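Undergrad: Sharing a sequence plus its predicted fold:
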Amino acid sequence: MHKDNLLEFFEEVTSQLTLAPNEVRRLFHGRGKRWPGLEQLTCDWVNNQLLVNVFKEVDESFINALTDGLEQIVNSELWQAKAGQCVAIQHRYLDGAPMSVVWGELDTRPVVMESGCKYQLDIGRNQNFGLFLDMRLGRDWVKANAEGKRVLNLFAYTCGFSVAAMEGGATQVVNVDMARSSLNKGRENHRANGHDLSNVTFLGYDIFKSWGKIKKCGPYELVIIDPPSFQKGSFALTKDYKKILRRLPELMTESGEVIACVNSPVVTPDFLIDGMKEEAPGLQFVERLDNPPEFADIDPDASLKVLLFRTTN
């Protein structure tokens, strides 16, 4: 990346900040490759804070130009109108992904709003702050379609889908993730929304070693699969995803739906469509859900893929 390209970054951030609702939102998505020379740069609006992520090492002149431009935003009438509180840069290319505060005081534990749901974030301790913003429309779909359903949320992370499902009237959600710390944050998210936790189950299990326990909590009208592309020692996309798909028929009701997600640029939607035909032919592909417009990508097949499948009668 080169500092000469930053003018486009500041113009887009300013434009999107002007339009941003009073919710958490991605303002600039360089990783969609729509801005040549800025592919390793993103910017999010998080409770009146601008959080800039730099994913690749850059020289000091780039950081200085980035900092100067952000300070100009802070001194603008727009920043005052938006009641901006902090600007920070996270250096994702460094060990521990440290953050440097450009202006203000960073709120590391904000509770943000998205589509009427509250989420407790944790900024600065990890590379990700606890909510994947590109999945917003997927959570919206679950919220709109979960009423009266028992939902299984595999690779639950901090239980964003679970919160959306309960807000949408699900009768029960079962969250499975081997990271108990993430599930504990999921509990915080549910508490923030005033949910009855007796209707939410948290299973800190290795999915591949726990099918019996997962099945016992079912059967499910809706199954959500949102794994990492790779997690050392526990999940490899091309090897392990099919192991999940082949289990679906025994987990689901006769009339059920599956939201299957994959966020790797190395596979296309056909990876899931063909995999489902092979491993669970009773589930038919219905549609690919849209990604939020702020995550537009020059190659849609390289971006997040959220696919809906439904049992055939």
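TA: All right, it came through fine.
Undergrad: When you work out contacts or count neighbours from here on, use the C-alpha atoms and nothing else.
TA: Will do.
Undergrad: Run the chain-centre distance for the lengthiest strand in the chain.
TA: Ranked by number of residues, the top strand in the chain under DSSP state E is strand 252-262. Its chain's C-alpha centre and that of strand 252-262 lie 19 Å apart, by Cα atoms, centre = their mean, to the nearest Å.
Undergrad: cool, and stretch 182-196?
TA: 16 Å.
Undergrad: try stretch 44-52
TA: Centroid displacement of stretch 44-52 relative to its chain, using Cα atoms, centre = their mean, is 16 Å.
Undergrad: Show residues contacting it.
TA: For stretch 44-52, the external contacting residues (Cα atoms under 8 Å, 6 or more residues apart in numbering) are 17, 22-28, 41-43, 82-90, 106, 110-112.
Undergrad: Can you select the buried ones from these in ChimeraX?
TA: With 16 or more other Cα atoms under 10 Å as the burial test, the buried ones among the contacts of stretch 44-52 are selected in ChimeraX as follows:
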select :17,23,24,25,26,27,28,41,42,43,84,85,86,87,88,89,90,106,110,111,112
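Undergrad: Compute the first-to-last residue distance for stretch 155-173.
TA: Taking Cα to Cα, to the nearest Å, stretch 155-173 runs 13 Å from one end to the other.
Undergrad: Buried residues, it. List them.
TA: So, applying 16+ other Cα under 10 Å, buried residues of stretch 155-173: 155-170, 172-173.
Undergrad: Could you do stretch 184-202 as well?
TA: So, applying 16+ other Cα under 10 Å, buried residues of stretch 184-202: 185, 186, 187, 188, 189, 190, 191, 193, 200, 201, 202.
Undergrad: Below is structure B, check it against A:
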Amino acid sequence: MSALPPRLVDLLRASRARRGPLLADSATSAFRLLNGAADGVPDVTADLFGDVVVVSLYRDLTDAEEVTLLDAAVAAWTPRSVYLKRRPREARVLANVAKDALAPESAARGEPVEDFVAKENGLSFHIHPGQGLSVGLYLDMRDTRAWLQAQASGLTVLNLFAYTCAFGVAATAGGAKRVLNMDASRRVLEWGEENARLNGQAVDRYDYVAGDVFDWLGRLAKKGESFDVVVADPPSFSTTKTTRFSAARDYARLAEAAAKVVAPRGRLVACCNLAGLPSRRFEAMVLEGVTRAGRNGKTVGSLGPSGLDFPTPPGEEPALKVHVVQLR
């Protein structure tokens, strides 16, 4: 097990300085402040939401190391609050550890903050820093959401695995004709409705559908419904009452189901955040699924996290891969 690097406060200050353009951007207050080994601190990330920092640990630190890291974060960044998330790499570990041990509800440093609003590209989102491992916004998707907002005018958009509906908010802000948000959890969809209202967007409950995505894709296909853009951003691993999904094993199946509801000349935005899955292999899985659906498709663009706040070590690919496939 590697120890925390020396001169930690200096490393954290340098990491913040490299985000200078984002710090100066009044339209965005949410971005990654520290990205692991690429910023000199392996197995540790830190996300900034306004003046609140969320630190994530991807290995077990000793109590003394945690104290050192948190004290260094306060010294380097002077945040209002720091929240801590412990993220074991294996999903089976998560099921056997108390939630509060992984994601304490209380702030590790600074004052408690239950709910506040962060900005991304001029849009506003509710953030709950003490509410589990996910606080409301996945920051590596910022550039992809900006792309969708720029493309969405007059289009119909299906947002699969919508979580708090940030893609839906971006598409609506870009002038989409209709956005259908779909997720297994009603609770996060209600959070998404709050985000829409926060941005002055009308909310129709029929456009926030809770249920198994595969089940609903089958229903939509049977009805002959189609969308100009389908965004598929699943978790790497998930389980519902009827479906188990692993991106490494099942993405072609997801692409097949999604392709059946993409309109002619429409686009499938296929996203995967599984580290270790090469981008070319992921693209091949997506195109395999499209072919299985009886559609012809070609990749017309690749997106991903901003290199400004999600740098990667030399020779490595970003964990997040996004391929835009146009279907005929």
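TA: The structure has been received and is ready for your questions. Small disclaimer: the values here were computed from a predicted structure and weren't measured.
Undergrad: TM-score for these two?
TA: After superposition, the two chains reach a TM-score (TM-score structural alignment, normalised by the length of structure 1) of 0.87; 301 aligned residues with a Cα RMSD of 2.4 Å.
Undergrad: about what we covered before: so which of the buried residues of stretch 184-202 of structure 1 is the closest to residue 215 of structure 1?
TA: Nearest to residue 215 of structure 1 among those, counting by Cα to Cα, is residue 201 at 13.1 Å.
Undergrad: Aligned to the closest one, what sits in structure 2?
TA: Aligned counterpart of residue 201 of structure 1 in structure 2: residue 207 (TM-score structural alignment).
Undergrad: give the contact list for its match.
TA: Residues near residue 207 of structure 2 by Cα under 8 Å, 6+ apart: 179, 180, 181, 182.
Undergrad: ok, now which ones touch the second one?
TA: Right, residue 180 of structure 2. Counting by Cα under 8 Å, 6+ apart, residue 180 of structure 2 has contacts 157, 158, 159, 168, 207, 208, 209.
Undergrad: from these, which two are the most distant?
TA: Largest pairwise distance in these, by Cα to Cα, is 13.5 Å, between 157 and 209.
Undergrad: ok, the two, which is more surrounded?
TA: Higher neighbour count among residue 157 of structure 2 and residue 209: residue 157, with 27 against 19, using other Cα atoms under 10 Å.
Undergrad: what helix or strand does that one sit in?
TA: Residue 157 of structure 2 is part of strand 156-160 when elements are defined by DSSP states H and E.
Undergrad: before we move on, back to that, so how much does the longest strand of structure 1 differ from structure 2 once superposed?
TA: In the superposition with structure 2, the average deviation recorded for strand 252-262 of structure 1 is 1.0 Å (mean Cα distance after the TM-score superposition for structure 1).
Undergrad: rewinding a little: just give me which of the contacts of residue 207 of structure 2 are shared by structure 1.
TA: Among these, the ones still in contact in structure 1 (both residues aligned by TM-score structural alignment, their matches' Cα atoms under 8 Å) are 179, 180, 181.
Undergrad: What distance do you get for the spatially most central residue of structure 1 to residue 103 of structure 1?
TA: Centroid check for structure 1 by Cα atoms, centre = their mean gives residue 132 as the closest residue, at 1.9 Å. Counting by Cα to Cα, the gap from residue 132 of structure 1 to residue 103 of structure 1 is 25 Å.
Undergrad: now stretch 266-282 of structure 1: how far from the chain's centre is it?
TA: 22 Å.
Undergrad: contact partners of it?
TA: Under Cα under 8 Å, 6+ apart, the answer for stretch 266-282 of structure 1 is 242, 245-249, 260, 283-285, 301-302, 305, 307, 311-312.
Undergrad: can we see that at 6 Å?
TA: 245, 246, 301, 311, 312 (Cα atoms under 6 Å, 6 or more residues apart in numbering).
Undergrad: And stretch 202-215 of structure 1, by the same measure?
TA: Outside stretch 202-215 of structure 1, the residues touching it (Cα under 6 Å, 6+ apart) are 175, 176, 177, 178, 180, 251.
Undergrad: top of the residues you listed by neighbour count?
TA: residue 175 (26 neighbours).
Undergrad: Now do the same for residue 235 of structure 2: its match in structure 1.
TA: By TM-score structural alignment, residue 235 of structure 2 lines up with residue 228 in structure 1.
Undergrad: how far away is that match from residue 261 of structure 1?
TA: Residue 228 of structure 1 is 9 Å from residue 261 of structure 1, by Cα to Cα.
Undergrad: Next, the contact list for the residue mapped onto residue 157 of structure 2 from structure 1, please.
TA: Aligned counterpart of residue 157 of structure 2 in structure 1: residue 151 (TM-score structural alignment). Residue 151 of structure 1 is in contact with 173, 220, 222, 223, counting by Cα under 6 Å, 6+ apart.
Undergrad: residue contacts, the last one?
TA: Put plainly, it is residue 223 of structure 1. Shown in contact with residue 223 of structure 1 (Cα under 6 Å, 6+ apart): 151, 152, 258.
Undergrad: How many neighbouring residues does the second one have?
TA: In other words, residue 152 of structure 1. 29.
Undergrad: How about the last one?
TA: Residue 258 of structure 1 is flanked by 25 other residues according to other Cα under 10 Å.
Undergrad: same deal with the one 3 residues further on?
TA: Residues lying near residue 261 of structure 1 (other Cα under 10 Å) number 23.
Undergrad: How about it, nearest residue that isn't a chain neighbour?
TA: Nearest residue to residue 261 of structure 1 in three dimensions, chain neighbours excluded: residue 306, at 4.5 Å (Cα to Cα, 6 or more residues apart in numbering).
Undergrad: On the three-state scheme, that neighbour is what?
TA: strand (DSSP: H, G, I helix; E, B strand; the rest coil).
Undergrad: Map it onto structure 2.
TA: Applying TM-score structural alignment, one finds that residue 306 of structure 1 aligns to residue 322 in structure 2.
Undergrad: Which element, helix or strand, includes the counterpart of residue 11 of structure 2 in structure 1?
TA: By TM-score structural alignment, residue 11 of structure 2 lines up with residue 9 in structure 1. For residue 9 of structure 1, the enclosing helix or strand under DSSP H and E is helix 6-19.
Undergrad: contact partners of that helix?
TA: 27, 28.
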